[in-house]
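Student: Show me how the following folds:
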Amino acid sequence: MNIEALAIPEVLLITPRVFGDARGFFLESWNRRSFAAAGLDLDFVQDNHSRSQRGVLRGLHYQIRQPQGKLVRVVAGEVFDVAVDLRRSSPHFGRWVGARLSADNAQMLWVPPGFAHGFLVLSEQADFLYKTTDYYLPEAERCLRWDDPSVGVQWPLAPGSQPTLAAKDAAGSLLAQLECFP
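Tutor: Okay, the predicted model is just below:
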């Protein structure tokens, strides 16, 4: 596998080796030994799967207690995936990185604890899978507003269009109002 640090070096774009032939393909999406050898000694406790339609934006979510690291990937369709650094002690606090993840490119993103995470569906539909390093804790969940101008995520939306949001995402808070990490 190939691991590339993005502009925020703790967020990693992971490209697995894909073995394909006329029958289809095979790839290892998770191998504890291989990831540990690459410096990612992770203990996942939960797997999640969401399906969303074109234009759906999920996020930007995080848990202030029991923060979750997430290994995310797309198995059908394409999304624009975003991580925002919410660690006040980080030189990258309030900055974001993004990557297009798709079934075709088979890439994954490692989003460490201390980051808000979200994605916008670019294809007609997308199936999004992710592993987490801690359990979901609803009372600790927080949401950074998807269009916070101080963060300035450049979502690939058609001019004049708005994403489809869940009520909790539409009610997200601005970075200046958020409870963040030390």
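
Student: For the rest of this, base every contact and every neighbour count on C-alpha atoms.
Tutor: Will do.

Student: quick one: Val75 and Ala103 touch, right?
Tutor: Yes. Val75 is within contact range of Ala103, at 4.6 Å (criterion: CA atoms under 8 Å).

Student: OK, contacts around Lys131?
Tutor: Shown in contact with Lys131 (CA atoms under 8 Å, 6 or more residues apart in numbering): Phe44, Val45, Gln46, Asp47, Asn48, Lys70, Leu71, Val72.

Student: can you give me the helices for the chain?
Tutor: According to DSSP state H, the chain carries its helices in the segments 32-37, 167-170.

Student: now, of those, which is deepest in the fold?
Tutor: helix 167-170 (a mean of 15; mean count of other CA atoms under 10 Å).

Student: can you list contacts of that one?
Tutor: Here helix 167-170 has contacts from Arg58, Gly59, Leu60, Cys143, Leu144, Arg145, Trp146, using CA under 8 Å, 6+ apart.

Student: Surely the first one touches Ala126?
Tutor: No. Under the criterion of CA under 8 Å, Arg58 is not in contact with Ala126, lying 11.9 Å apart.

Student: let's see this one next to it:
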Amino acid sequence: MEVKKTRLDGVLLIKPPTIFEDFRGTYVETYNEKLYAAAGITVRFVQDDISVSKKNVLRGIHGDAATWKLVSCLYGEFFLVVVNWDESSPQYRQWESFTLSDRNRLQVLVPPKFGNGHLVRSELAIFHYKQSTYYDRAGQFTIMWNDPALNIP
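Tutor: Presented below is the predicted three-dimensional model:
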């Protein structure tokens, strides 16, 4: 398992602990609480969600003040953007992008007060995320993907 810091404080890029390939296909251990804790990731996840989208679908940037998310791509490929939306942070409104796919198997840990959104680049993509809180529509914030102040390509 590899864990790397990113330009954004608290956002981590993770290579899952176990990826095994042979003539039968691929086996990926996407989460193991003991291994993640040993790597310093002690977030308790309570809900898993999946979205399935076709090519060029843009799932807008959203988040809330309480939820940690562990984002991964189970199938296909998407361009993920994570934005710091914490007004008290010196990195407020800064963002970073990642390409997640079923080939690279990368994961991104997204802290509370950060938004995330993605654009599907493959014909179909399956987006998976673990959440540390139960979904609460009322607590969500949204960020325009084309906000000129962010200048996201």
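
Student: For PyMOL, write the select line for the buried members of the contacts of helix 167-170 of structure 1.
Tutor: Filtering the contacts of helix 167-170 of structure 1 down to the buried ones (16 or more other CA atoms under 10 Å) takes a single PyMOL command:
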select buried, resi 58+59+60+143+144+145+146
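
Student: Name the nearest of the contacts of helix 167-170 of structure 1 relative to Arg88 of structure 1.
Tutor: Leu144 (14.6 Å; CA to CA).

Student: just to revisit the earlier point, which two of the contacts of Lys131 of structure 1 have the greatest separation?
Tutor: Top of the distance list for the contacts of Lys131 of structure 1 (CA to CA): Val45 and Val72, 13.9 Å.

Student: Tell me how many other residues crowd the closest residue to Leu109 of structure 1 other than its chain neighbours.
Tutor: Take Leu109 of structure 1 and drop its neighbours on the chain: the residue closest to it by CA to CA, 6 or more residues apart in numbering is Leu13, 4.7 Å away. Neighbourhood size, Leu13 of structure 1 [other CA atoms under 10 Å]: 23.

Student: One more: Leu74 of structure 2?
Tutor: Leu74 of structure 2 has 21 nearby residues by other CA under 10 Å.

Student: Can you give me the distance of it to Glu87 of structure 2?
Tutor: Distance, Leu74 of structure 2 to Glu87 of structure 2, using CA to CA, to the nearest Å: 32 Å.

Student: Serialize the contacts of helix 167-170 of structure 1 to a markdown table and add fields for distance to Gln154 of structure 1.
Tutor: Listed next are those as a markdown table, based on distance: CA to CA, whole Å:
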| residue | distance to Gln154 of structure 1 |
| --- | --- |
| Arg58 | 15 |
| Gly59 | 14 |
| Leu60 | 13 |
| Cys143 | 18 |
| Leu144 | 15 |
| Arg145 | 13 |
| Trp146 | 10 |
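
Student: Of the contacts of helix 167-170 of structure 1, which belong to strands?
Tutor: Counted as lying in strands by DSSP state E, out of the contacts of helix 167-170 of structure 1, are Arg58, Gly59, Leu60, Cys143.

Student: of the residues you listed, closest to His117 of structure 1?
Tutor: Nearest member of those to His117 of structure 1, counting by CA to CA, is Leu60, at 4.8 Å.

Student: In contact with that closest one, which residues?
Tutor: By CA under 8 Å, 6+ apart, the neighbours of Leu60 of structure 1 are Ala83, Ala116, His117, Gly118, Phe119, Cys143, Leu144, Arg145, Trp146, Asp169.
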